[in-house]
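In: Need a 3D model of the sequence below.
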Amino acid sequence: MTSSTNPRIVIIGAGVSGISCAVRLLQYGFENVLLLEAEPRIGGRVHTMPFGENVIDLGAQWCHGEKDNIVYELAHKHNLLETTGGVYENYKCIRSNREVVPESISQRLKDIVSDSLVTRQMELRNCNGSLGSYLTNKFYEALGRPENSDIDMAIAREFFENYQKFENSVEASDTLDEVSGRGYLEYWECDGDILLNWKDKGFIEFLRLITKARELANELGILEQHVLLEKRVKQIRWNRNDCCVDIKCDNDDEVIIADHVILTVSLGVLKEQQLTLFDPKLPVEKQRAIDSLAFGTVNKIFIEFPEKFWPDDWTGFTLLWREEDIDEIRGTSRAWLEDVFGFYCVSYQPKILSGWIIGANGRHMETLSEDEVLAGCIFLFRKFLEWDIPEPCNFKTSTWHTNENFRGSYSFRSMYTEEVGTSARELAQPLTIVTSPPLSNGSVASSNALYSQTRCDKPIVQFAGEATSDHYYSTVHGAVEAGWREARRLADFYGVSRNSTKEPKAQL
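Out: Okay, here's the model as predicted:
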């Protein structure tokens, strides 16, 4: 079987982007498709696991928006989504002396930052600084208005410090001063509810949907026999004279030969491994894109208690540190707790609170023992809350940075990204080799004007994943669309009509 009639396509990374790409290629009629996944599971940064009375999502958790969101469009047809409600709006603001900020004050502070979110869409177009400097100016400008003169400045400062941590969790940045103000607008927010959850199923339900698998833990649906797990790629030799690619995996003497490689690993992995992964090294413009697009860490903490100790109408709380209290833990072994910014209720998990931690302290938390992390969290509960806090019965954190198959959570646009002047488009650009066009007599290729050419650029190494998305980076729908984009690239190269997709049968 020749490469022109049934090309050998290897997808590195069986996360959402790799899975979406593989499924689409099979639908186009390509048959020789193989996914190599370093983890012992598929899904990548979608990681749903049993916990407590149901499941939790250690990675992607919500469908963000409804309009122009392919995840919503696919899931909505099957009634898989519902609103999370006001959990991340109706939280209590609690100071480190257990003082609950009055609702009349906390709501006005929330309104100030919410107003900043609305106005910045236009004002940031002319911003030459960071998102942090912009939001700081907007917040204190609003705070100085006469109608807000009764707000205690110490409380306002504590609230704004916490709010910046929340925004860092949205961006995956360590500080908002590293986020480009103008670059922030590259992200397009889909209209509609931006916190749609997967009811009692978790985000893995989306993977079941697109692979047509009944139970993803045991079955791969239409990807059955197309996935190899625990296959970590250590080298991609991509400029062979015969227009093929050699792929070598860790602890494996076998060389996998492909006509096309589609790389869907995280930007964090590319940052760490690009100089050793590719032979020869990547072109300078590709290296520059990998270096300057930013990639950060956000982690979650799930704590289950034997019984719910909070009121039924309570959705969670954010931690407002008084200056004298935060000074007490800085410089101690519990300094990392400063960047745990809140704990919130979890849908379909009545006895669980979910905490969030960002940045360098989030990465540091991953290096600590489970006992130490849990003890730190209970310290926070007992310092901030007035209720008697029982000993937890279950505990789990995410560890996205220390896992060498991810090295972080998701991408964003930094001040350095803006300074260098690169974009996701450069990262998404494939490596090509000038070659003869594919023949039109195979099961995949068909007659097309492409074949009248005498020479063409063959995409030999392609790049997908959320970081390659121009406007939907950091999202699952961005990852899906990036996978589809690279499948279309191959379909176009082989002259396959985009309307000729078929439904491959699941191996059930």
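In: CA only for contacts and neighbour counts going forward, please
Out: OK.
In: May I have the residues that are in contact with Gly85?
Out: For Gly85, the contacting residues are Leu195, by CA atoms under 8 Å, 6 or more residues apart in numbering.
In: how far away is it from Val101?
Out: 22 Å (CA to CA, to the nearest Å).
In: contacting residues around stretch 345-356?
Out: Residues from elsewhere that reach stretch 345-356 (CA under 8 Å, 6+ apart): 52-54, 84, 87, 169, 197, 199-200, 298-308, 315-316, 340-344.
In: Which members of these are positioned in strands?
Out: Helix and strand membership here follows DSSP state E; of the contacts of stretch 345-356, those in strands are 54, 197, 298-304, 316, 340-344.
In: What's the local residue count around Thr297?
Out: Residues within reach of Thr297, counting by other CA atoms under 10 Å, total 27.
In: wait, it sits on Asn361?
Out: No: counting by CA atoms under 8 Å, Thr297 sits too far from Asn361 to count as a contact (9.6 Å).
In: what about Ala154, which helix or strand?
Out: Under the assignment given by DSSP states H and E, the secondary-structure element containing Ala154 is helix 153-171.
In: Quick check: buried residues in that helix?
Out: Neighbour-count burial for helix 153-171, counted by 16 or more other CA atoms under 10 Å, picks out 155-169, 171.
In: and if you look at stretch 252-267?
Out: 257-267.
In: ditto for stretch 275-291
Out: 277-278, 286-291.
In: Likewise for stretch 291-304?
Out: Of the residues in stretch 291-304, 291-304 count as buried by neighbour count, 16+ other CA under 10 Å.
In: now it, how far from the centre of its chain.
Out: The offset between the C-alpha centroid of stretch 291-304 and the centroid of the whole chain comes to 8 Å, using CA atoms, centre = their mean, to the nearest Å.
In: cool, stretch 390-403 as well?
Out: Distance of stretch 390-403 from the chain centroid (CA atoms, centre = their mean) equals 19 Å.
In: What lies in contact with it?
Out: Taking contacts as CA under 8 Å, 6+ apart, the residues outside stretch 390-403 that touch it are 52, 58-59, 297-306, 363, 366-367, 374, 406-409.
In: structure for this one too, so we can compare:
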Amino acid sequence: MSSPLSFILFIFFQFLFPSSFCSLSNSTHEVIIIGAGASGIAAFSVLAKNKTDVIILEAENRIGGRINTVEFGENVVDLGAQWVHGSKHIGYKLANDFGLITKSNFSLINYCYSNRKEIPNDLIVKFQEISMEILKCQDIQEELTVAEFATEKFKNLTSDLKVPEEFPNLLEDMLENLMHNYIAGLSAFDWNQPSARSDNEDCDENNYNWKGKGYKTILNVLLNKAPYGSDNFEPEKKILLSKNVIKIKSNNSEGIVKIYCNDSTEYKAKRVIFTPSLGVLKAKMNMFHPDLPDHKQRAIKSLGIGGVAKVFLEYSNDWFNKHRKFDVLDLIWDKNLRKSLKNFTTDEGVPWITDLAAILSVDYNPNLLYLWFDGQTIPFIENLSEEDLMDGIQFAMNQFFGHKFDIPKPINILRSKWYTNEHFLGTYSYQTIESRKQPSNKHLGEPLQDQYGKDVIFFAGEATSLDHFSTVHGAIQSGFREADNVLKSL
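Out: Next comes the predicted model:
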């Protein structure tokens, strides 16, 4: 007969670890996917439809990874991925087949100068043409950093440009603006880091929004949820949240992969698909046992990942459209102001507020402004108190628009923190000159074998894409790719 203590312990452990949870933990699965971002969900969708015994372990308390749609203002906003870039890829097809997206309008782009001077319209048009020519240039014959290529190209294209005397710093300030456009697109802290040459296939210039429903809609499409599929499909039972993986062991006599989480749970699988970000791989390479092969370690170390920051401001009304409508306000910080700022600086005295590069309107959410920060101060900005962040933003708004508006304080603020979140440690990846000395994206995506020569650990995620890294559609493609590879190996 059981003792009272045994009975109490039995009840205690049943409460902590219900039977369905224990069965997932104790059994050996055909496949375990680590990470429920776009690539993990894409892989899961293929395997689940194939009736494969598959579960996902996700470190966050939600699915989506760097897709994170949240309620804010009168609708939703995307703290991570926001637009579908271009139309010649699987992401566009998945969304467009259900009529989920529509083209965003970025025709109303205005340059705003922090010294409040109105830049002549002909110069604005010329700078836009020059910037687009540099940003879209594909004919780069030698390995240069973005900074080396863009600076030289900008100097050549503006050498004969006549700038009025009242704008003595305009060329230098426009080059600074071009730098922000570059590093925003690349998620780099410094434009001396990325390579000017890239294997990324250029998307067409169109960007598509989700008609106010947010990027999370693509997850429901991938998971075959109604109205995009069957109500009978219940993926939630196979997706375990708040499961932070700390160790992966693949060489053992049982021929299985063992996965250990920081809550002391252990999972076993015949095959594993690892999908966390390049930032996580850089920080936690030692989670793999045995060690990753040298060529994969070199790929992880040489590829780049940085961060950008989004800040959403909600106002009681759309005061900012009363002067004139806009889609994007491209901010140009005057050199004298950049160098003289004493407030709104990092501990090292570097101004962080001048890394505010653009202000955008928000589709389907009329009382919101969306602020875009990029550059080396992103880690500092993410750690700022909300009060200090708002003080800097109010300063910037007054500096640029205080002579035109009585600028109110927002009633709510929401911001992203991708770089300082240990489950991401960055936004999206880019190629460096060093990474291009070997096929780094290819090496990153190659599987690991066990002691019997079987492929057992597979790698997906945007950074493993050969030609669409840094994008959601690249992540989705990689998930489909590795799911197919796993099915072939089982």
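In: TM-score them against each other, please.
Out: TM-score of the superposed chains, computed with TM-score structural alignment, normalised by the length of the second structure, equals 0.88; 452 aligned residues with a CA RMSD of 2.1 Å.
In: So in the first structure, which helix runs the longest?
Out: What stands out as the longest helix in the first structure, according to DSSP state H, is helix 103-123.
In: tell me the angle it makes with helix 153-171.
Out: Taking axes from the mean of the first three to the mean of the last three CA atoms, to 10 degrees, helix 103-123 of the first structure and helix 153-171 form an angle of 50 degrees between their directions.
In: now for the next helix or strand after helix 103-123 of the first structure, which elements pack on it?
Out: Using DSSP H and E, the helix or strand that follows helix 103-123 of the first structure towards the C-terminus is helix 131-143. Packed against helix 131-143 of the first structure by the contact rule (3 or more CA pairs under 8 Å, 6 or more residues apart in numbering; DSSP states H and E) you find helix 103-123.
In: Show me what the helix it packs on is packed up against.
Out: By 3+ CA pairs under 8 Å, 6+ apart, helix 103-123 of the first structure packs against strand 92-95, helix 131-143.
In: Between those, which one is closest to Arg488 of the first structure.
Out: Taking CA to CA as the criterion, Arg488 of the first structure comes closest to helix 131-143 out of these, the separation being 35.2 Å.
In: Apart from its neighbours in sequence, what residue is nearest the alignment partner in the second structure of Pro50 of the first structure?
Out: Per TM-score structural alignment, the equivalent position to Pro50 of the first structure in the second structure is Glu71. Leaving aside its chain neighbours, Glu71 of the second structure sits nearest to Val77 (6.3 Å; criterion: CA to CA, 6 or more residues apart in numbering).
In: Let me know whether that neighbour touches Gly214 as I believe.
Out: Yes: contact between Val77 of the second structure and Gly214 holds when scored by CA under 8 Å: they sit 6.4 Å apart.
In: any shared contact partners between these two?
Out: Thr69.
In: how big is the angle separating the longest strand along the first structure from strand 298-304?
Out: With secondary structure taken from DSSP E, the first structure has its longest strand at strand 349-358. Strand 349-358 of the first structure runs at 150 degrees relative to strand 298-304, counting by the same axes, to 10 degrees.
In: what's strand 349-358 of the first structure aligned against in the second structure?
Out: Across the second structure, the stretch matching strand 349-358 of the first structure (TM-score structural alignment) is residues 365-374.
In: Run the chain-centre distance for the matching stretch.
Out: In terms of CA atoms, centre = their mean, the centre of stretch 365-374 of the second structure is found 17 Å from the chain centre.
In: Then stretch 91-100 of the second structure?
Out: Remark: stretch 91-100 of the second structure is offset 20 Å from the chain centroid, using CA atoms, centre = their mean.
In: Give me the neighbour count for the aligned partner of Pro102 of the first structure in the second structure.
Out: In the second structure, the residue paired with Pro102 of the first structure according to TM-score structural alignment is Pro120. A count of neighbours around Pro120 of the second structure, defined by other CA under 10 Å, yields 10.
In: residues contacting Pro120 of the second structure?
Out: So Pro120 of the second structure contacts nothing (CA under 8 Å, 6+ apart).
In: ok, it to Leu170 of the second structure distance?
Out: With the distance defined as CA to CA, Pro120 of the second structure ends up 11 Å from Leu170 of the second structure.
In: repeat for Phe380 of the second structure
Out: Distance of Phe380 of the second structure to Leu170 of the second structure, computed by CA to CA: 28 Å.
In: same thing with Asp467 of the second structure?
Out: Applying CA to CA, the value for Asp467 of the second structure to Leu170 of the second structure is 36 Å.
In: and if you look at Thr377 of the second structure?
Out: The span separating Thr377 of the second structure from Leu170 of the second structure equals 23 Å under the rule CA to CA.
In: Equivalent analysis for Val163 of the second structure, please.
Out: For Val163 of the second structure, the distance to Leu170 of the second structure under the criterion CA to CA works out to 8 Å.
In: helix, strand or coil for the residue most central in space within the second structure?
Out: Nearest to the mean C-alpha position of the second structure, counting by CA atoms, centre = their mean, stands Thr427 at 3.5 Å. Using DSSP: H, G, I helix; E, B strand; the rest coil, the structure places Thr427 of the second structure in coil.
In: unless I'm mixing things up, it is touching Gly65, no?
Out: No: using CA under 8 Å, Thr427 of the second structure and Gly65 do not qualify as a contacting pair, with a distance of 10.3 Å.
In: Which residue ranges of the stretch 151-300 of the second structure form helices?
Out: Remark: helices assigned in the stretch 151-300 of the second structure by DSSP state H, counting those that start in this stretch are 170-186, 217-222, 278-283, 294-302.
In: Adding distance to Gly461 of the second structure, write those out as TSV.
Out: Written out in TSV, the entries for these read as follows (distance: least, CA to CA, whole Å):
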stretch	distance to Gly461 of the second structure
helix 170-186	16
helix 217-222	15
helix 278-283	8
helix 294-302	13
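In: for those, which one sits closest to Phe233 of the second structure?
Out: Distance to Phe233 of the second structure, taken as CA to CA, is lowest for helix 217-222 among these, at 11.1 Å.
In: Show where the closest one falls in the first structure, residue numbers please.
Out: Residues 205-210 of the first structure are the counterpart of helix 217-222 of the second structure, counting by TM-score structural alignment.
In: Against the second structure, what's the mean shift for that stretch, could you check?
Out: When the second structure is superposed, stretch 205-210 of the first structure averages 1.0 Å from its matched positions, counting by mean CA distance after the TM-score superposition for the first structure.
In: No further questions, thank you.
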